[in-house]
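Colleague: need coordinates for the below:
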Amino acid sequence: MEWITDPQIWISFLTLTLLEIVLGIDNIVFISIQSGKLPLEQQKKARQLGLLLALVMRLGLLFSIKWIMGLTEPFLNLGDTFNIENPSWYRYLTLSGRDLILFIGGLFLIYKATTEIHHKVEGHVETASNRNRPLTFRSVIIQIIILDLVFSLDSVITAVGMVDQIGVMIAAVIVAVGIMLLSASTISRFVNDYPSVKMLALAFLLLIGVSLTAEAFDQHIPKGYIYFAMAFSVLVEFLNIRTEKTALQKLKDEVKE
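Modeller: Below you'll find the predicted structure:
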């Protein structure tokens, strides 16, 4: 029980929990957008199931740390295959399991975000073919599982790089997902109630998709820059919403008078 009085353990726990919550924002946004396509009575269930699956994946990956670390080892070296000996190109010519997962996940996220943005901008009209193929609960959950795997892998590798004690990692992940579960409904409602905020959320997912594909080729884009840019954009949009509400209220008051 010495860990209870060890300040380093608590600092590591709090830091990792905060980081896991930040890394989980893109997960919540994707789940919110996907679950918002379902009937109202299924949306909460889809959000909760999606986040619980994320928790299960994160814990499963934490208990498979040896396998996770093995994913960072290159299994293909194009430099050897094509006899390229330039050392500066080495990192671009190797491929690991992690790189492959990030690349596929990034492309999937770019595709989904681009498709949704296209529908919003062009004005998606329901056709007979669309009505014959309604979005099902199962299809939404499958898409959530695919992205959960990518986000969970990124989250666990971050945790392993920050903390040595697996108990601290598990506790931080459980607390972070618990907070995400509590806030998911509020975030989902906010995203889906305001079209401009939803467009920002889709742009955020597109940006994350680009970041994931770049990381697959060892081009690391600090997530702090991405999150700060999106947080600033959301703040500006929030001020716009408040301004519109204030102007509308003043107009209603003038009409009453």
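Colleague: please make it C-alpha for all contacts and neighbour counts, starting now.
Modeller: OK.
Colleague: for the protein, what spans make up the strands?
Modeller: 74-77, 94-96 (DSSP state E).
Colleague: show residues contacting the shortest one.
Modeller: Strand 94-96 is contacted from outside by 71, 72, 73, 74, 75, 76, 77, 78, 79, using C-alpha atoms under 8 Å, 6 or more residues apart in numbering.
Colleague: please generate a structure for the following sequence too, so the two can be compared:
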Amino acid sequence: MLDFSAFQTIDGWITLATLSALEIVLGIDNIVFLTIMVGRLPEKQQPLARRIGLVLALGMRMLLLLTISWVMGLKAALFSVFGHSFSGRDLILLFGGLFLLGKATHEIFDKLEVSHDEDPVTGQSKTGSAFSLVIAQIVLLDIVFSLDSVITAVGMAQSISIMVVAMVVAMIVMMIFAGSIGAFVNRHPSMKILALSFLILIGVLLMAEGMGQHISKGYVYFAMAFSLAVELINMKIRGRQQAPVKLHSRFEEATKGPPPPAPAQGA
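Modeller: Alright, predicted model coming up:
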């Protein structure tokens, strides 16, 4: 049972507010990845996939909180390579970072270089991501992001109830804004490429953490915020003077309907 006595003190409420704000900031990584992955699905499936991804992220955090002793045990050294010890947490962060680097690089190539074949009858792309495959990849990265989030929460608060409430608050905020953020990113090609660049940055950060090289996340989030501010200024200056670049999309022809029938021979 959760003990809510921590909420009877001012310190408890201050800790809750601080931890909630920190969890929201840490959730930026989740939202960026979720936006990119959900964008691989048809528009009608995106809201459901977004909700499932966020609910799974919250569930993963709750599960890890209930097994704190196991989570903290992941920091124990498992083996050493060239004098450097690796723990279970290090391996999860390392492989999660590698996955993000590969995924973001592939997505940039897919958006800029790959022209997807269309079905001659429906006019829709023949290639697309299965709903279950997208959810599986979201779950995989949820594990990495949740582990980082829970370890941060354990370091800041002593009360499990405060950690649980802070994570629920953060997830509610993410659910409210994830849809509008995703729609904004999908409307602006430069934002989509910038979001993929953020994933590369996050992947490098995770790999560095996995190799025992601590990099303050403040630097990373400042770089992301500065880049976002520059791009927003660029968009404001450009206005609608020129049409944006058209990125390749698996479902870009989905709303155009079937192509007109070819003229009969001899007509």
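Colleague: residues in contact with the residue minimising distance to the centre of structure 2?
Modeller: Taking C-alpha atoms, centre = their mean, the centroid of structure 2 lies closest to residue 33, which sits 2.3 Å from it. Residues near residue 33 of structure 2 by C-alpha under 8 Å, 6+ apart: 138, 199.
Colleague: just give me the match in structure 1 for it.
Modeller: Under the alignment (TM-score structural alignment), residue 33 of structure 2 maps onto residue 30 of structure 1.
Colleague: kindly report the same for residue 69 of structure 2.
Modeller: Aligned partner of residue 69 of structure 2 by TM-score structural alignment: residue 66.
Colleague: counting neighbours, what do you get for that match?
Modeller: Neighbour count of residue 66 of structure 1, defined by other C-alpha atoms under 10 Å: 10.
Colleague: can you verify my assumption that residue 146 of structure 1 contacts residue 104?
Modeller: No: contact criterion C-alpha atoms under 8 Å: residue 146 of structure 1 and residue 104 do not qualify, at 9.8 Å.
Colleague: more crowded one of those two?
Modeller: Neighbours of residue 146 of structure 1 and residue 104, each counted by other C-alpha under 10 Å, are more numerous for residue 104; the result is 18 against 14.
Colleague: the more buried one corresponds to which position in structure 2?
Modeller: By TM-score structural alignment, residue 104 of structure 1 lines up with residue 95.
Colleague: now do residue 20 of structure 1
Modeller: Looks like residue 20 of structure 1 aligns to residue 23 there (TM-score structural alignment).
Colleague: equivalent analysis for residue 177 of structure 1, please.
Modeller: For residue 177 of structure 1, the residue aligned by TM-score structural alignment is residue 171.
Colleague: name the nearest residue to that match, ignoring sequence neighbours.
Modeller: residue 58 (6.6 Å; C-alpha to C-alpha, 6 or more residues apart in numbering).
Colleague: same question for residue 211 of structure 1.
Modeller: In this structure, residue 211 of structure 1 finds its nearest non-sequential neighbour in residue 221, 6.2 Å apart by C-alpha to C-alpha, 6+ apart.
Colleague: counterpart of that neighbour over in structure 2?
Modeller: Residue 221 of structure 1 maps onto residue 215 in structure 2, by TM-score structural alignment.
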